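>>> here is my input, please return the structure:
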Amino acid sequence: MKLTNPLKTYFLCCRYVLLLTVCSTVYSQVNFTQSNLPIVIITTDINPDTGQATEIPDEPKVAASMKIIYHEDGSTNYVADQDNDAYLDYDGRIKIEIRGSTSQDLPKKQYGWTTYEDDTQTKQNVSILGMPKENDWILNGLAFDPSLMRDYISYNLSRQIGYYTSRTQYCEVIINGEYKGLYILQEKLKDDSNRINIEEIDEDASTGMSLTGGYITKADKTTGGDPVAWSMDSYEGWTDFIHEVPKPEDVTPQQDNYIHQVFTDLATTANSNNINLATGYPSIIDIPTFVDFMVMNELGSNADGYQISTFFHKDIGGKLRAGPIWDFNLTFGNDLFIYGFDRSHTDVWQFSNGDNEGPKFWTDLFNNPEFKCYFSRRWNALTAEGQPLNYNSIDAYIDEIVAQISDAAVREQQTWGTVPNWSNEIADLKSWIAQRINWITANAGSYSACENPELPSLVITGISYHPGESDDFPESDDQEFIQITNTGTTEVNLTGVYLRELGVSYQFTAGSTIAPGAMIYIVSNPEVFELKYGTEAFGQFQRNLSNSTQNLVLADGFGNIIDAVQYDDDAPWPDTADGDGYYLHLIDNALDNSIASSWEAIQEATLSNKNFTATPSFITLYPNPVYGIFTVKSAQAMQQVEIYDVFGKQLQHYTTPGNELKVDINLFPSGIYFVKVTASGNSVTKKIVKS
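Model (predicted):
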């Protein structure tokens, strides 16, 4: 790897080698009794061979008990509170191991741990320090970071600009009676509705829509023992990719080939500057996530960015997304100085600095005028006054962190000797950030070409997120729909338009259109939707709408927001739309649909343009109820007759049956079925009951 300043590196290396030598043993014992931060106490089980507490290994995880002392009112936490249930945020079983790669060289270790039931056999999802319930967690030891805050700043800034990033909480840790210092308790990255919100791919998925997701893939080192799935050329070297979801041992050849091809297509289209909405890189990637991933990595000048600790994810039916960001300790001017590296500078692009560049597509994307325009637009927006990445905002945020961990920083120095002049570290960090922001702003280029994109007049005007259940339609999820209206006076080409946020995925078919004033429906189950409402669905989205709250964002191919609604099942949103046989309907298309008062709850039956209980004059079904065989009789020649169950599954299909057809359903279980008859180009759906 290239050293940009060998003389500086030499002196820095000497400095940190000295510190590492000092830290080879405990610097000094700390009489630790209290903290303004949560206190984590871990006690491993007794090793029967030694009679002592079990040492925590690299792997496998070993059993332990853990207590977290936390006064919710913000008052001081005391070690003596470990037996007071009123102050225990967690008191239970875990399994724990040492984690990390290069950080394992340090005497202060980092840990990964899983929460378990009392039997230490069954994993248990729990809420830790107010974070959503899960079972996989991390104790980040702040390795190689004398500021004690680079990961913490980066993750929290990433959340502030709108992305899921590992939630964090500073804490102080005691293991087997020994004070271990300051840590960040944080979430492990994994597929979960409250973390990376993708739905894990079905293990048997091998074709069609099911093969499209969900995946989590990372560019990384292979020190964890996972095999390399594939490698991609960089402009300097190469980058290895590893499967995270599905796990390497579970991924099938079809799944490996599919997700690898997505990355190959990205590389090809980025290299050829193909911006076509149907065939270019906008059709493959969620551009806002790639832009913001670069924004965060470049803000910190992340020495590890793009080549290692770089995550990607893709949900079923969705586009490839970059992130979440991870492992940001070698940022903001910091690096592995003890190994001779000095790469995080204020005046370089990390994706193209001749070292740790990552695959070629990062540089190719940035060199594409359209992508660079969106990068510049986003950068300038986020660094504007009052925004999260504005220098004054970051400066104030750093001061908040300093106030929060200043007492613990003293103990950290007493224990490990790694922060000998913390005040200088903070001053240098602030100065570096100011220079970095100025350099990127001066070199990001103009964004005038993409400042005001022309967007179609598409409005989300109806949402059925929790339909009522009935004997006819017993599955609520199968009845969901999103109604979209073209409120403009011209036809809209829907090529490139998609639902941008995770949770529900849909991309409009290239070349599809919507007429002026027209309404279309994208639905969870087209067959059930048509059976229930007598209206043909425009398309099928993947996964299901949340029954509580969800952010629906309709965007163009470059991620520009056309319309966005975040509905909720609580007031002031109409609560009768939550499972009571109603759906959300925009009162007037001219109203702001982001506001709850613009919506009303409408009975689901009002959407239907067919009445299932009525018998059109040219169609007769008898007997009804039926015990075994019933007759379909039509005054017009029938083209086809289809039989569906209440879940929208087609059970029988008859073509050209003439004017009369006898249907045998003796083998069907008792229940409700739907008969769809097509005659003279018109379709009628009728309900029949099998006794």
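
>>> CA atoms for contacts and neighbours, from now on please.
OK.

>>> which stretches of the stretch 151-300 of the chain form helices?
If DSSP state H, counting those that start in this stretch is used as the criterion, the helices of the stretch 151-300 of the chain fall at 253-271, 287-299.

>>> mind giving me the packing neighbours of the shortest one?
So the one you mean is helix 287-299. If you count contacts as 3 or more C-alpha pairs under 8 Å, 6 or more residues apart in numbering; DSSP states H and E, helix 287-299 packs onto strand 320-322, helix 369-382, helix 422-443.

>>> now the other sequence, so there's something to compare against:
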Amino acid sequence: MLLGLCPLGLMADVPFKPATPYTLTCRYGGEGSVTLGELHGSGVLLLYQQTSQIPEDGYWVFESTGAENTWRIKNAVTGQYLQYSPQRVEGSVKGLVLSSEVVADSTSWQLQGSENRYNIVNVADPQQWLNLRTDGTWLLGTYAHQGMADNELFSFYDQAGAPVEAEGTSLPDDPSAGTMPSLLDSLYVNGKPAVYDQAGNRYLCSLPETSRGRSSLNVSLTYAFSEAASGAHLELAGQAVSGTDSVGLADFDCTQPYALKLLDAEGQLLAQTNLEFTFLPIVVLHTSPDCNGTDYTPGDFRVIDPSTTEYDPVLSTTFRYRGASAQNYQKKAFAVKLKDAEGESLDHSYFGLREDNNWILDAMAVDKVRMRNRVSTDLWNAFSTRPYYAGEEPEMNPGTRGRFVEMILNGNYHGLYCMTEKLDRKQLKLKKIKQEDGEADVIRGVLYKSDQWSYEVLMGHELDSRVFPQYAPMSYDNNSMTWSTYEMDYPDLEDGESIDWGPLYNAVNFVATSSDSEFASQYQSWFDMPVWTDYYLFLDVILATDNHGKNMFLLNYNITDEDHSRLISMAPWDLDGTWGRRWDGSNYYTSATTVFEDMLWQNEHGELTLYYRLRNNPSTSQQWAKALADRYAALRSGPFHPDSLKARFTSYANLMTESGAVSRETARWSNSDSRSDITNDVNYITGWIDQRMAALDAKYGYNPSLPEGITSAPATEELTATGGEGVIYLNATRPVSVSIYNVSGQQVRRLQVKAGTTEVGSLTPGLYLVGGQKVSVR
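As a prediction, the model looks like this:
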């Protein structure tokens, strides 16, 4: 067990005594309380005073609303209630007013935390938390919360200085006497540990996916009783459990709870709970009450994987909340770092994915269907052209991989998560930096992440402006981990490695400042166009609202490679705002027939200038349109087929539903800002996909009734092709993107060729189509 572990979500009501005044003490402000500014000659409505001599108006009475851990907070002197209001006056009022009357949910506040450390969340707008300003005004207001920062953590003390409840770190409470965990020291089902959910009074057990579809299930239970249950025996679903025999569960269904009873020697009931099953792995987390969005805090971590018979180790870890806007939701995402006994990084593989010490637990709180990011990344991994260096790094992955899991957090069920790899140098297999004593660092692979919108991220126009001023990007500093709104992901300056913003700066500067002729003649030497072409179609298919500049990783495999020293490739990230919903979960301008480019200018911040110039430059527009149409046609009968796209959602939804995860997730988050609606949103998405692909068929001139790939590869004067023995010779008058199809319309090769002759080898004898030309290979 770890010290100081407790649930971060809702717990039992804070034990306020009726009509008893308590301080409203902020952990950032230290000893003191929130007072009424006007009673102290201040223009600040609610003023924090740092003092051990708390004035009378620094005490507040907490009146229960009757809802779980939800209170009205009334000043002990004036009887006025704290009320959320959007009113904000600089230096005076920030989202709070004082009301002499109860005003529905805006005067109700929910407390989240434990051990006298609480976030105070408004019920009318759960995005708004009490927040003490750190700018020196000592003003109390509300703000879109950042996740347990000290200026959002509050404690309560009575007039004698006693805390409302025990504080500090302590061992978790022992199981209550007479409950199943107090009598059953351990429980394994088919060799895997069953995990107790205290809030639901149930055990959750993970089964392999191979168990899906069975009408009955045989399970064997291994267990150990505590001394208090000596001589007792178990019953599961009305059947006695012996040490060797399995128990048969007829009409097996993961959505059905199975009664688990503990009986004494006379058959009297000692304890009862339920055993529930899932086809998803179970992640068990214990985190510190100080877990926050900035610093890593200690805990432990276990993944129960039913697909393996191996022992599932409990590993020491550090955690923090992750994401930017994701931290504004009650259901938090976690960044996980595995540690060994000495506190050093520990690599471990899960689900056959990469072996690493860094893992992500994605809460998917904004996404009602809980899978948009995973499905989108799966699609990208499946169809996208690998970056230019993939021949040297065949094990590189163009995106993350992950598995859906169910989480038990600090002893309580916490919902459906996606456990994923990180997108980093290791995933993309970029060349490592060379560091030798006494020698200057040799930077090779570079990886940049676009974090927010800016002129530099949009590569040549300001936010919401369709003016392209062609001025150079802002200067950069190779002693800083940020440039404009990009972050340096690799190398890592904080690890003592040298960094170089130059490759990214130069590429952005080229897009922003080059003339039309320079752009047309050079863009393919600056950008890995097969990947960038795929990315454009990808954004268009999924109607991505937050990924046309921001939420991208830009990269170069090895900047010391003279042939590719300035070539920039990319990888996508954070794809929640897709498939008919925006990044905030709304869908008011994301209909299936929405024109992607129009949406970006009318509702977002405008197009990425690279794509805008390709589309509008007279010297590139025709070639760009043809490249998109060719590639769309090649993908349309496979990964872009509506049935294929819909199946990605329905297969995950079926797994979640059959596992019982949909009902558990719905129950856990139904009364929060992290509500899910998996079944209805899947229905919405599948209908949306049919309409979307019909709209894109028209946009890209695709006719589903014709053989895919053949009619979409018209002849061009830029390219001729001749066949040989196992080869095709391509003769191009200028750099061009080439797709080679077999007679069935399947794309077998796609490549960028330079002016001159290019030999494409290792082809099976037969007929091929290249640029509309039939080519025979012997």
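
>>> buried deepest among the helices and strands packed on helix 287-299 of the first structure, which one?
The highest average neighbour count among those, using mean count of other C-alpha atoms under 10 Å, belongs to strand 320-322 at a mean of 24.

>>> after it, next one along is what?
helix 360-367 (DSSP states H and E).

>>> and the angle from that following helix to helix 369-382?
When axes from the mean of the first three to the mean of the last three C-alpha atoms, to 10 degrees is applied, the directions of helix 360-367 of the first structure and helix 369-382 differ by 80 degrees.

>>> show me which residues of helix 360-367 of the first structure are buried.
Buried positions in helix 360-367 of the first structure, judged by neighbour count with 16 or more other C-alpha atoms under 10 Å: 360-366.

>>> quick one, longest helix in the first structure?
Taking DSSP state H as the assignment, the helix of the first structure that covers the most residues is helix 391-416.

>>> could you list every helix and strand in contact with that helix?
Here helix 391-416 of the first structure touches strand 178-187, helix 422-443, going by 3+ C-alpha pairs under 8 Å, 6+ apart.

>>> how far off helix 422-443 does it point, in degrees?
Using the same axes, to 10 degrees: helix 391-416 of the first structure against helix 422-443 is 150 degrees.

>>> centre of the chain to helix 391-416 of the first structure, how far?
A distance of 29 Å separates the C-alpha centroid of helix 391-416 of the first structure from that of its chain, computed with C-alpha atoms, centre = their mean, to the nearest Å.

>>> in it, which residues are buried?
In terms of neighbour count (16+ other C-alpha under 10 Å), helix 391-416 of the first structure has its buried residues at 391-392, 394-395, 397-398, 402, 405, 408-416.

>>> try stretch 117-135 of the first structure
Using 16+ other C-alpha under 10 Å as the test for burial, stretch 117-135 of the first structure gives 120, 123-124, 126, 128-129, 134-135.

>>> name the nearest of those relative to residue 290 of the first structure.
Residue 290 of the first structure lies nearest to residue 134 out of those, by C-alpha to C-alpha, at 27.1 Å.

>>> residue ranges for the helices of the stretch 451-600 of the first structure, please.
With DSSP H, counting those that start in this stretch as the definition, the stretch 451-600 of the first structure shows helices at residue ranges 526-533.

>>> residue in the first structure matching residue 668 of the second structure?
Alignment note (TM-score structural alignment): residue 668 of the second structure maps to residue 415 of the first structure.

>>> kindly provide the distance from its match to residue 107 of the first structure.
With the distance defined as C-alpha to C-alpha, to the nearest Å, residue 415 of the first structure ends up 11 Å from residue 107 of the first structure.

>>> any chance of the helices and strands packed on helix 287-299 of the first structure in TSV, with distance to residue 589 of the first structure too?
Written out in TSV, the entries for these read as follows (distance: least, C-alpha to C-alpha, whole Å):
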stretch	distance to residue 589 of the first structure
strand 320-322	32
helix 369-382	29
helix 422-443	39
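
>>> mind checking which of the ones you listed is nearest residue 464 of the first structure?
Relative to residue 464 of the first structure, the nearest member of those by C-alpha to C-alpha is strand 320-322, separated by 26.9 Å.

>>> how about residue 482 of the second structure: what's its closest non-neighbour residue?
Excluding the flanking residues, the one nearest residue 482 of the second structure by C-alpha to C-alpha, 6 or more residues apart in numbering is residue 488, at 6.0 Å.

>>> count of neighbours near the aligned residue in the first structure for the one you found?
In the superposition onto the first structure, residue 488 of the second structure corresponds to residue 243 when matched by TM-score structural alignment. Neighbour count for residue 243 of the first structure, taken as other C-alpha atoms under 10 Å: 22.

>>> residue 243 of the first structure against residue 221, yeah?
No: proximity of residue 243 of the first structure to residue 221 does not meet the contact threshold set by C-alpha atoms under 8 Å, at 11.9 Å.

>>> and residue 638 of the first structure, how far is that from residue 683 of the first structure?
With the distance defined as C-alpha to C-alpha, residue 638 of the first structure ends up 10 Å from residue 683 of the first structure.

>>> so for the two, which sits in the more crowded spot?
Between residue 638 of the first structure and residue 683, counting by other C-alpha under 10 Å, residue 638 is the more crowded of the two (25 against 14).

>>> show me the contacts for the nearest residue to the more buried one once chain neighbours are set aside.
Nearest residue to residue 638 of the first structure, sequence neighbours excluded (C-alpha to C-alpha, 6+ apart): residue 679, at 4.3 Å. When contacts are counted by C-alpha atoms under 8 Å, 6 or more residues apart in numbering, residue 679 of the first structure touches 636-640.

>>> which members of those are classed as buried?
The neighbour count (16+ other C-alpha under 10 Å) marks 637-640 as buried among the contacts of residue 679 of the first structure.

>>> which non-adjacent residue is nearest the alignment partner in the first structure of residue 682 of the second structure?
Using TM-score structural alignment, the partner of residue 682 of the second structure in the first structure is residue 426. Beyond its immediate neighbours in the sequence, the residue positioned closest to residue 426 of the first structure (C-alpha to C-alpha, 6+ apart) is residue 147, lying 6.2 Å away.

>>> enumerate every residue touching the one you found.
Contacts here follow C-alpha under 8 Å, 6+ apart; on that basis residue 147 of the first structure touches 419, 422, 425-426, 429.

>>> again, but for residue 235 of the first structure
Contacts for residue 235 of the first structure (C-alpha under 8 Å, 6+ apart) come out as 352, 354, 357, 359-360.
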